[in-house]
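Participant: can't give you the sequence, but here's the structure:
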């Protein structure tokens, strides 16, 4: 049985509660600020540190706004339509990694709007800190005792207060999976010079890993019946991410690409 911190509040400063989830988000963004300037050499970029810091700033907005809006639209549209002010209550939870993807993509398009040929170059560099950020964020889900899995007899099962039996630590599975994705993307970034292909790898690996882990996770929202089987909303969104990976792959193969190949 795995034991982990069950207190969602990390520290309190003058009566103000600082949650683990917020600290982990901060750690992910700080890690991105450290890694991005060091990774750019693998795509022959020469941005200054200040430029990368600006990108991380916009990335924070993209992840937070995209993640929240994605959760509202993908998972609880009727609830938030009836309670619109709850959209701003982000401290109560409710973020979508798929929505965060959309937010980051919009940020990349905004930042590189005058240099579209560089969009895939920048996307490749972002993959490693993005995967690590996802891994760190899932630790927050674990601490919050949310997004847990179905019952298991495996020795690494976790206990959830008020929930019967040991459960698959699916948030931990996701975290470890994203760490592996980060390692593979780093290897690919170093060994492949063609812009865009590391982005394809990242999107495809994330989509497949998320799709598979969803089979072990207790659905937090209604499932989707596609005829031959039922899929969670996360699986449906993961299929869309996989299709976007195929789209990027197709664009990279085209002769008339932004990257100029």
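Facilitator: It's in. What you see is a predicted model, and the numbers here were worked out from it, not measured in a lab.
Participant: switch to C-alpha atoms for all contacts and neighbour counts from now on
Facilitator: Noted.
Participant: which residues of the stretch 1-150 of the chain fall in helices?
Facilitator: Ranges of helices within the stretch 1-150 of the chain are 20-39, 49-74, 77-82, 97-111, 119-143, based on DSSP state H, counting those that start in this stretch.
Participant: for comparison:
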């Protein structure tokens, strides 16, 4: 068993102002995405300035934050937030939905594309390899918050989490960091280094994320207010990943068929 590091969720305490590690992880994700996008900008759109790129990153960041929070409210704990709507603004306590954030990013990207004469999938293919930076940082934020831990286990790397009872558990946040952050970034970054048909990079992102998340859900404890939806193992996260994988596969098939038809 490994000791849980017990990091204070508050990174900096300035009296009435408290800066949480969870919030800083979002800044790391947004900043990392901007830096990597800057490196890829010339090959994507040589006429764009850094200001235009910053606008795109800002729009998508707002999509992540607003969509992620609203997605959690709608998908995971709607009755609680209806009873106390002010809880929606307490984002430093966690409670963000990746699938809601994805919908937010898609909407923001579509609106940005309309304003800048770029197709939706051109922008999504450009953005997709940048997303794992934020996903990985977010999972580290979950780990510091000691939330979203896994099931009880006897694996050598199990940890006892402050709010998880006395038994050692899977550090599922670190599994997701490794898969959704590191592995997904490596796959998409190297795949997108060569020209690919439009929609292919977006499709690969959806497939890989959906598979990775579906797998980790088997060892992650589901949200207490939802529990398992069916068969004693199916979670909301898995339900939301199924259309991602199917949709991603459809995008890749369509992308390469359309490329072959043009050849």
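Facilitator: In hand now; what should we look at? What you see is a predicted model; the values in this text were computed from it and never measured.
Participant: thinking again about what came up before, dump the helices of the stretch 1-150 of structure 1 to CSV, plus distance to residue 161 of structure 1.
Facilitator: Listed next are the helices of the stretch 1-150 of structure 1 as CSV, based on distance: least, C-alpha to C-alpha, whole Å:
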stretch, distance to residue 161 of structure 1
helix 20-39, 18
helix 49-74, 25
helix 77-82, 26
helix 97-111, 25
helix 119-143, 12
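Participant: hey, which of those is tucked in deepest?
Facilitator: helix 119-143 (a mean of 23; mean count of other C-alpha atoms under 10 Å).
Participant: mean deviation of that helix from structure 2?
Facilitator: Helix 119-143 of structure 1, aligned to structure 2 and superposed, deviates on average by 1.1 Å (mean C-alpha distance after the TM-score superposition for structure 1).
Participant: and the helices of the stretch 1-150 of structure 1: which comes nearest residue 242 of structure 1?
Facilitator: Between residue 242 of structure 1 and these, the tightest spacing by C-alpha to C-alpha is seen for helix 97-111, at 11.4 Å.
Participant: against which helices or strands is that closest one packed?
Facilitator: Judged by 3 or more C-alpha pairs under 8 Å, 6 or more residues apart in numbering; DSSP states H and E, the packing partners of helix 97-111 of structure 1 are helix 49-74, helix 119-143, helix 233-253.
Participant: that helix vs structure 2, mean deviation?
Facilitator: Helix 97-111 of structure 1 sits 0.6 Å off on average (mean C-alpha distance after the TM-score superposition for structure 1).
Participant: to residue 86 of structure 1, which of the helices and strands packed on helix 97-111 of structure 1 lies closest?
Facilitator: helix 49-74 (9.7 Å).
Participant: run the angle between the closest one and helix 97-111 for me.
Facilitator: Here helix 49-74 of structure 1 runs at an angle of 140 degrees relative to helix 97-111 (axes from the mean of the first three to the mean of the last three C-alpha atoms, to 10 degrees).
Participant: mean shift of helix 49-74 of structure 1 relative to structure 2?
Facilitator: Averaged out, helix 49-74 of structure 1 is 0.7 Å away (mean C-alpha distance after the TM-score superposition for structure 1).
Participant: how big is the angle separating that helix from helix 233-253?
Facilitator: 130 degrees.
Participant: now the angle from helix 49-74 of structure 1 to helix 119-143?
Facilitator: Angle of helix 49-74 of structure 1 versus helix 119-143, following the same axes, to 10 degrees, is 60 degrees.
Participant: counting by contacts, list what helix 49-74 of structure 1 packs against.
Facilitator: Using 3+ C-alpha pairs under 8 Å, 6+ apart, helix 49-74 of structure 1 is in contact with helix 20-39, helix 97-111.
Participant: to residue 183 of structure 1, which of the ones you listed lies closest?
Facilitator: helix 20-39 (12.8 Å).
Participant: show me what that closest one is packed up against.
Facilitator: Other elements packing on helix 20-39 of structure 1 under the criterion 3+ C-alpha pairs under 8 Å, 6+ apart are helix 49-74, helix 119-143.
Participant: how about those in a markdown table, adding distance to residue 40 of structure 1?
Facilitator: What follows is the helices and strands packed on helix 20-39 of structure 1, written out as a markdown table (distance: least, C-alpha to C-alpha, whole Å):
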| stretch | distance to residue 40 of structure 1 |
| --- | --- |
| helix 49-74 | 10 |
| helix 119-143 | 6 |
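Participant: now for those helices, which one comes closest to residue 20 of structure 1?
Facilitator: helix 119-143 (6.3 Å).
Participant: contact partners of the very next helix or strand once past the closest one?
Facilitator: Going down the chain from helix 119-143 of structure 1, the next helix or strand is helix 170-191, by DSSP states H and E. Applying C-alpha atoms under 8 Å, 6 or more residues apart in numbering, the contact partners of helix 170-191 of structure 1 are 42-43, 124-125, 127-132, 134-139, 141-142, 146-149, 198, 201-202, 205-206, 209-210, 213, 216-217.
Participant: try stretch 86-106 of structure 1
Facilitator: With C-alpha under 8 Å, 6+ apart as the criterion, stretch 86-106 of structure 1 contacts 59, 61-72, 80, 134, 237-238, 241.
Participant: repeat that for 7 Å
Facilitator: Outside stretch 86-106 of structure 1, the residues that touch it by C-alpha atoms under 7 Å, 6 or more residues apart in numbering are 59, 62-71, 80, 237.
Participant: just stretch 33-40 of structure 2 next, same as before
Facilitator: So stretch 33-40 of structure 2 is in contact with 57, 130, 131, 133, going by C-alpha under 7 Å, 6+ apart.
Participant: try stretch 67-84 of structure 2
Facilitator: 87-88, 95-101, 103-104, 225-226.
Participant: 6 Å instead, please
Facilitator: Under the criterion C-alpha atoms under 6 Å, 6 or more residues apart in numbering, residues 96, 97, 98, 100, 101, 104 lie in contact with stretch 67-84 of structure 2.
Participant: can you list those in CSV and add distance to residue 257 of structure 2?
Facilitator: As requested, the contacts of stretch 67-84 of structure 2 are exported to CSV (distance: C-alpha to C-alpha, whole Å):
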residue, distance to residue 257 of structure 2
96, 36
97, 33
98, 30
100, 30
101, 29
104, 29
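Participant: mind telling me what element the counterpart of residue 213 of structure 2 in structure 1 is part of?
Facilitator: Under the alignment (TM-score structural alignment), residue 213 of structure 2 pairs with residue 210 of structure 1. Here residue 210 of structure 1 is covered by helix 197-213, with elements defined by DSSP H and E.
Participant: tell me which other helices or strands that helix touches.
Facilitator: Packed against helix 197-213 of structure 1, as judged by 3 or more C-alpha pairs under 6 Å, 6 or more residues apart in numbering; DSSP states H and E, are the following elements: helix 119-143, helix 233-253.
Participant: may I see the ones you listed organised as CSV, with distance to residue 50 of structure 1 added?
Facilitator: Shown next, in CSV, are these (distance: least, C-alpha to C-alpha, whole Å):
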stretch, distance to residue 50 of structure 1
helix 119-143, 15
helix 233-253, 29
